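Novice: Following is a predicted model, sequence given first.
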Amino acid sequence: MSQVIECQCEVCVKACSHRPGWFLPGQIEDVAKFLNMELKDFFDKYLSIEWWSGKESGGKDIFVIAPAVVGYEGEMAPCDPRGRCTFLTKDNLCQIHPVKPFECAVYHHDMASDVGKNLHKELAVSWIRFHQQVVELWGGEPEAREPESFLDMWPVGMTM
């Protein structure tokens, strides 16, 4: 898909405060092993389920296992999952940097937005064949959450 980039500039770190990057299928097992955790425990403590809307792709929603936004660990992500990545430490370092999600590994602060959106879609499509893993970790068939109001898109802990 793309080349791995190493950058820890302020702009790139800020991306981790804005929205977590997505894993490729197979990466979550490597991260669980890196943290010496069982996969289900790892999911419950650090991950959530996000989705690529079927409305954007002309088909069914695609579910993706991703790092959680703080406050959504082990849950379905909100419809617009913005907020601090659960792996970003208080020192603004990545707790899993050697095994970070693919999207984080290839992100660069000067990436064009259309390139980033295409990458995001490619990652979503790569999860189609791994839907059963999502179902097993979630404990059932996931459903995309549509916002009932604009407040449903407001990040946890944020005040007006």
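Specialist: Great, that's in hand.
Novice: When you work out contacts or count neighbours from here on, use the C-alpha atoms and nothing else.
Specialist: Noted.
Novice: what residue is smack in the middle of the protein?
Specialist: In the chain, the centroid-proximal residue (CA atoms, centre = their mean) is Ala66; its distance is 3.1 Å.
Novice: Now the element after the helix or strand it falls within, going C-ward?
Specialist: Here Ala66, judged by DSSP states H and E, is contained in strand 62-67. Following strand 62-67 in sequence order, the next helix or strand is helix 102-106 (DSSP H and E).
Novice: Structure two is appended below for comparative analysis:
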Amino acid sequence: MENCSCKECVSACLNDPGRLVPDDILKLSQFLGISIDDLKENYLVRVPVTSNGHTAYALAPAKKKGQRYIANPGTVAPDYYAEEKGRCIFIDDRDMCSVHEAKPFECGAYMGCRNTFLGKPYRAKTVEEYFYKRWKSK
């Protein structure tokens, strides 16, 4: 995966942070020096991912709009969550990622300036299926 910090790529972090894959959970909890339960309760929300009419729940960084959370960490995000713009909980006051060294998978897989996911043209359905496959048995 490539690394990019241009305004178009960073705009995802400021407007619509991505989802995590299961391997991100342990990596982030270790980086932050907290338990997995603390990570889930204080930083993440559960978001639906669908494929062929089936739904699983992925974990994603909570989003903030101003000083309020769009969905409180530790909860299931409401239906409108994906459409609501908000900054990633891990973005600091300088618009820098506080967990960059433990960068979650989608943060490295999505390149906003090229509109690609894993080096291929971004297709919402394909990306949704990708996350569904990783979370369906969790």
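Specialist: Yes, it's here. Just so we're clear, the structure is a prediction, and the values are computed from it rather than from any experiment.
Novice: re the thing from before, what does the residue nearest to the centre of the first structure align to in the second structure?
Specialist: By TM-score structural alignment, Ala66 of the first structure lines up with Ala60 in the second structure.
Novice: check contacts around Cys97 of the second structure.
Specialist: Contact partners of Cys97 of the second structure, counting by CA atoms under 8 Å, 6 or more residues apart in numbering, are 90-91.
Novice: separation between it and Tyr80 of the second structure?
Specialist: 25 Å (CA to CA, to the nearest Å).
Novice: on that earlier part again, helix, strand or coil for the residue lying closest to the match of Ala66 of the first structure once chain neighbours are set aside?
Specialist: Nearest non-adjacent residue to Ala60 of the second structure, counting by CA to CA, 6 or more residues apart in numbering: Arg19, 4.3 Å away. Under DSSP: H, G, I helix; E, B strand; the rest coil, Arg19 of the second structure falls in the coil class.
Novice: any idea what Arg19 of the second structure aligns with in the first structure?
Specialist: Checking with TM-score structural alignment, Arg19 of the second structure has Trp22 as its match.
Novice: can you pull the contacts of Leu100 of the first structure?
Specialist: I think there's a mix-up here, since residue 100 of the first structure is Lys and not Leu. Counted by CA under 8 Å, 6+ apart, Lys100 of the first structure has contacts 23, 31, 94.
Novice: and with 10 Å instead?
Specialist: By CA atoms under 10 Å, 6 or more residues apart in numbering, Lys100 of the first structure lies in contact with 21-23, 27-28, 30-31, 67, 87, 94.
Novice: Tell me which residue of the second structure matches up with it.
Specialist: That one, Lys100 of the first structure, aligns with Lys103 by TM-score structural alignment.
Novice: returning to that earlier point: list the contacts for the residue nearest to the centre of the first structure?
Specialist: If you count contacts by CA under 10 Å, 6+ apart, then Ala66 of the first structure has 20-25, 28, 43, 46-51, 73, 77, 85, 101 around it.
Novice: go with 7 Å
Specialist: 22-23, 47-50 (CA atoms under 7 Å, 6 or more residues apart in numbering).
Novice: Would you mind giving the residues you listed as a markdown table with neighbour count added?
Specialist: Shown next, in a markdown table, are the contacts of Ala66 of the first structure (neighbours: other CA atoms under 10 Å):
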| residue | neighbour count |
| --- | --- |
| Trp22 | 23 |
| Phe23 | 24 |
| Leu47 | 27 |
| Ser48 | 25 |
| Ile49 | 25 |
| Glu50 | 27 |
